[in-house]
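Enquirer: quick one, structure for this:
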Amino acid sequence: MTSFNERLRELRSRKKISQQELSDRLGFNRATYARYETGNTQPDFDTLKKLADFFEVSTDYLLGRTDKPRSSIQSDGFDEKEQAEFEAFINNPEHGIFFKDYLDAPEERREEMRIIFKALMEKERNRKPGQRQGE
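Expert: Here you go, the predicted structure:
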């Protein structure tokens, strides 16, 4: 399981921002933030919530309690099964090219991708056996 400090470092790297920039945006001391990433200290509850909000992930994800960045409640109407299908779909190399920037995309773009995915899945559900895609 991924540790808090590893997950924090990974999320910051995905956003392509420095420790200083993140610290400035959230009102932290850079040295304190650096200790979070090295695992030398843990943030208090309010700081943990700020970090989760900034990275748009759950606190459970930051703490390594789950590998799902967002809870099913946060997944814009997706239930757990739909969220699992969506994650499997975007992680498939054949589909991934379209969804490759999903995790780094702004929330509005991620919502658009989820809507497109739902539309694709609805079309597939209505397809009869032997029928080619798009018919």
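Enquirer: CA only for contacts and neighbour counts going forward, please
Expert: Fine.
Enquirer: pull the contacting residues for the nearest residue to A34 once chain neighbours are set aside.
Expert: Leaving out its chain neighbours, the residue that sits closest to A34 by Cα to Cα, 6 or more residues apart in numbering is Q19, at 6.8 Å. Residues in contact with Q19 (Cα atoms under 8 Å, 6 or more residues apart in numbering) are R12, R30, Y33, A34.
Enquirer: one more, please, to line up against the first structure:
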Amino acid sequence: MSLAMRLQNLRTAKQQSLQEVADAIGASKAHIWELEKGTAKNPSIELVRKLADYFEVSISRLVGESPDEDGDDEKLLVLYRDLKSLHPTDREVFSDIIKGMKRRRSGA
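Expert: I've put the predicted structure just below:
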């Protein structure tokens, strides 16, 4: 599946308009539309990161790459597998902890 299809699927699953996504990440509605249609071929890594953060997915999932193929740190992969085995409500607790740590680090 292409980046364009993933973006469109994530946006519609979240029931967001193009404008809502654009406003949330600081991009234009037209640019988000171009990404979803596949006509914008090389989005910046910063834009990809913002989209992944907004949709709460990894960059690798957003762009269709498997973390195992990238040689990611083995400890991170083990952590991922551990988190994957948890109940969804327990995963949400970890998500909230990480969001809090990111806010604290950014000074927000």
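Enquirer: where does the TM-score land?
Expert: In this superposition the chains share a TM-score of 0.64, using TM-score structural alignment, normalised by the length of the second structure; 88 aligned residues with a Cα RMSD of 3.3 Å.
Enquirer: still on that earlier bit, Y61 of the first structure: which of the contacts of Q19 of the first structure is nearest?
Expert: Nearest to Y61 of the first structure among the contacts of Q19 of the first structure is R12, at 14.0 Å by Cα to Cα.
Enquirer: what segments of the first structure are helices?
Expert: With helices called from DSSP state H, the first structure shows them at 4-15, 19-26, 30-38, 45-55, 59-62, 80-91, 93-99, 107-126.
Enquirer: what's the mean distance for the shortest one versus the second structure?
Expert: In this overlay with the second structure, the average offset of helix 59-62 of the first structure from its partner residues is 0.6 Å by mean Cα distance after the TM-score superposition for the first structure.
Enquirer: so S71 of the first structure makes contact with T59?
Expert: No: here S71 of the first structure does not reach T59: they are 9.6 Å apart, not a contact under Cα atoms under 8 Å.
Enquirer: who's in contact with the counterpart of N5 of the first structure in the second structure?
Expert: Using TM-score structural alignment, the partner of N5 of the first structure in the second structure is A4. Contacts for A4 of the second structure (Cα under 8 Å, 6+ apart) come out as L35, E36, K37, G38.
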